[in-house]
Each structure stands twice: as C-alpha cells, then as structure tokens.
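Engineer: Prediction below, plus the sequence it came from.
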Amino acid sequence: MRKWIFLSKRIAAILVFVGVMCTISLSAKAGDFDPDFYAAQYPDVVAAYGTNPNALYSHYLTFGVNEHRYKNREDMIAAQNGQQISQDVPSTYVDVDIDNQTMNYYVDGVSVLSSAVVTGNTQNGNGTPRGVFFIDSKIPGKYLVGPTWNVWVNRWMRFTGAVGLHDASWRSEFGGDIYTYNGSHGCVNLPSDVANTLYDMVSVGTMVVVH
C-alpha cells in the first residue's frame, strides 16, 4: 500500500503539468482497467476527454486515482462492500522532461536508463507534444521523411502521430538549450547507444510521459 501511494504521488506530480491526454488508437495497456466501464461510469470525463481508451486511462492515472474513481466494475462493487481495493498505477514507463532535456526509463519505479536528449524545436513551433502516450510502433531501421528532411534512423519508437524516440547520429551534443534553436521536428533525439539500449528494453504499449 505504501509503495502504491509513493508511485501514484510520483506519477501524479509528473502528470499534473500535462494538459492534453494521448490520442493514439492503441487499447490502453492498463492491466484490469476497463475503459468501457470508466466511460459509462464517469460521463464528465467523456465530455472532457472523449472515449479513446488511452485518454480514459490517462485521466485515471492523472486524476482518477486521487479522485477515488474506480477502474472497473469489480472494484466498485468491492469498495461498496467495504473491501480494500488495489490501484493499478504503472511504475514502468519512459519519462521525457522537456525543460531539463532528459529521458529516464523507469522499471518498477527505479530509473534504469538515463540520458540527455534533444526534443522538438520550439523556435519554429515544432515542440514535442506533452502528454501521456504509449509506444505503438518499434522499427529497427527506417527513413524519416518530411518536407525538408530525409534521414535514416536505426531505432524508431513511435508514440504519437509522426513523433517518436530515435537515435540521432548526426548530433554531437545533447541536452542544454539546443532544442530551443536547433531541435528536432518534434521527435525525441537520443544518442545512438542509448537508443539501442532503450529499444531493447521497451515494448509496444510501454507508457511514455512527456512533460
């Protein structure tokens, strides 16, 4: 119970700065979280965030836990019968801190991989989107193509739209304020060795918190 309280407070403290919830089409990777029940039980959440499973799960993580909302019907019934229920708060996720230009991969609440990064260029309006997302694609090598770029990356981990975590072999420096004037087109640029390691550690469905 103490472990859950610590983890929920930690995630809530991170996500309180996150305004927009995720909009990708994956089913929420949430253990016994029931998005259909959550939507039916809490129409106020649906009115604000819609019915996307990931958006509902993100609301549950960010606000629902602390508001004592139920993640499924079984928990609601158990609570009504005076039984203690457990909260399904993930402690394994990728954390991207835009202000500090860092990436940490947490496993069971402990950072096992940390690195400086370069996120989206804020000077030209390409800032990396903030929110709660889930890795929905892993590709060991591909070209990233856009209006003015065509680059090869060895490790691609997409988490929303055309935005993902990937290696950036063309960069000699990471961190600092590079992102404010020479950042990416929205992706999270990683050193090659870090991207290789992270790629082997995460899976499709791993949560990504960008704040």
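Structural biologist: It's in.
Engineer: Going by C-alpha atoms from here, please, whenever you check contacts or count neighbours.
Structural biologist: OK.
Engineer: and after the top helix by length along the chain, which helix or strand comes next?
Structural biologist: The residue-count maximum for a helix in the chain (DSSP state H) belongs to helix 2-15. Per DSSP states H and E, helix 2-15 leads on to helix 35-41 as the next helix or strand towards the C-terminus.
Engineer: take a look at this one as well, against the first:
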Amino acid sequence: MLLAFHKPFGVLSQFSKEHPSHRTLAEFGFPKNVYPIGRLDADSEGLLLLSDEASWNDRLLHPRHAHERTYHAQVEKVMTEEALASLRKGVKLPDFQTLPCKAELLAEQPAHGPRIPPIRERKSIPTSWVALTLIEGKNRQVRRMTAAVGFPTLRLIRVSIGGLKLEALRLGPGEWKELGKPELDRIF
C-alpha cells in the first residue's frame, strides 16, 4: 500500500510525539503499520508518501536511482541567474557537497493556498519563487542550499515525487489517499 499525503505546515513527519505541542502524523487517521518514506521538516509542506512496504524507501530515496523530487521555494529577494547557476552545479555546504539539480526562477507565483500561519513579510524586501528538482534529500537541504547562495527560504512546498504531482492528486493540507495503479505508474 502506498499513500499520498499533503503534509501541512507545522506537522512532524513521524508518528511519535516528542513534545506535547508538536503535531504528528498520528492525528490524520492513517492505516496501521504505515511509515513515511523520507521526511519533510515541520516547517515544510507538500507531498509526503507513506507505506507499509519497506521496499519503497530504497526505490524512492536512494540517489543511485536518480528519483526526482521537485520543490517550490519562496525565498527572500529575487533570485539571480548567478545563484540559480550555483544551485544547478551543486552547492558546497559545511558538511557535504550537494549533487547538481535543476533550478529555475518561476515567472509567476504558484497557485499554492496561503500558509497558516502566514510567512513573515517585509515591505522593503521582495520575495520570489524558485522550482528546485533534486535526486537527494538530506536534512533541510533545500533551505540550506538557498541560504548558501544568499536567498533564505521563507516557504517550502514539495510539489512532486517523480511524475506524481500534488496538484493532480487534488489533496488539501491534511488530506491523504491510497494510490492506485495509474498514480503508481506516474511515480516512475
């Protein structure tokens, strides 16, 4: 069984509660014995897959399979072509070098609903949206990459895993569904 979940902001990608104020996956009524495939940090939103089959973890997450995951990141300032080029080549972070990725400035703001709570906005600092497609996913990697090139992430949404797009699933924040064969075929 493979489930798609639209993880809302402020929810940890785990079932156990480490602190009374943290929201977890346990509150969303998932079937027993499923676990998240990969993670999205509590500050991130978007597509999260869950399964009761361990084989999905390796198939979807190991970089040797070059399985793409696409994120929309709202960043401070208007990202430059120079910063995008740095992201595309891979960024040297203090603890590792990221793999090359796809990076593009989105011409228009994507049609994501408002975040609750809203991001902080500064009247004197504009924001822009970028699409980043990676084949790896280390802890807070997208946020660390955009910050390393001078454009801190304000909002981060995973919009696709392989060819499976959050928008096509028509799931609102906090909603999930079991994937059927047509959707499973889109992942690869």
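Structural biologist: Yep, it's here. Treat the numbers as computed from the prediction; the structure is a model and nothing was measured.
Engineer: Mind checking the TM-score on these two?
Structural biologist: Here the TM-score for the pair of chains, by TM-score structural alignment, normalised by the length of structure 2, is 0.32; 100 aligned residues with a C-alpha RMSD of 5.2 Å.
Engineer: circling back: could you list the buried residues of the longest helix of structure 1?
Structural biologist: Under the neighbour-count criterion of 16 or more other C-alpha atoms under 10 Å, helix 2-15 of structure 1 has 7-8, 11-12, 14-15 buried.
Engineer: again with stretch 102-111 of structure 1
Structural biologist: In stretch 102-111 of structure 1, the ones that count as buried by 16+ other C-alpha under 10 Å are 102-107, 109.
Engineer: From start to finish, how long is it in a straight line?
Structural biologist: 12 Å (C-alpha to C-alpha, to the nearest Å).
Engineer: just stretch 46-53 of structure 1 next, same as before
Structural biologist: Note: stretch 46-53 of structure 1 ends 10 Å apart using C-alpha to C-alpha.
Engineer: Repeat that for stretch 141-160 of structure 2.
Structural biologist: 16 Å.
Engineer: What of stretch 164-182 of structure 1?
Structural biologist: Taking C-alpha to C-alpha as the criterion, the two ends of stretch 164-182 of structure 1 lie 17 Å apart.
Engineer: and the closest residue to residue 194 of structure 1 other than its chain neighbours, what does it touch?
Structural biologist: Nearest residue to residue 194 of structure 1 in three dimensions, chain neighbours excluded: residue 115, at 7.1 Å (C-alpha to C-alpha, 6 or more residues apart in numbering). For residue 115 of structure 1, the contacting residues are 102-104, 190-191, 194, by C-alpha atoms under 8 Å, 6 or more residues apart in numbering.
Engineer: how about 7 Å then?
Structural biologist: 102-104 (C-alpha atoms under 7 Å, 6 or more residues apart in numbering).
Engineer: export these to CSV and tack on distance to residue 164 of structure 1 and secondary structure?
Structural biologist: Converted to CSV, the contacts of residue 115 of structure 1 look like this (distance: C-alpha to C-alpha, whole Å; DSSP: H, G, I helix; E, B strand; the rest coil):
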residue, distance to residue 164 of structure 1, secondary structure
102, 15, strand
103, 13, strand
104, 15, strand
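Engineer: Closest one of those residues to residue 156 of structure 1?
Structural biologist: residue 103 (15.3 Å; C-alpha to C-alpha).
Engineer: So the closest one sits against residue 111, correct?
Structural biologist: No. Using C-alpha atoms under 7 Å, residue 103 of structure 1 is not in contact with residue 111, being 9.7 Å away.
Engineer: any shared contact partners between those two?
Structural biologist: Joint contacts of residue 103 of structure 1 and residue 111 (C-alpha under 7 Å, 6+ apart) do not exist.
Engineer: pretty sure residue 134 of structure 1 contacts residue 209?
Structural biologist: No. Using C-alpha under 7 Å as the test, residue 134 of structure 1 is too far from residue 209 to be in contact (8.4 Å).
Engineer: Neighbour count for these two, which is higher?
Structural biologist: residue 134 (27 against 24; other C-alpha atoms under 10 Å).
Engineer: distance of that one from residue 58 of structure 1?
Structural biologist: Distance from residue 134 of structure 1 to residue 58 of structure 1, by C-alpha to C-alpha: 10 Å.
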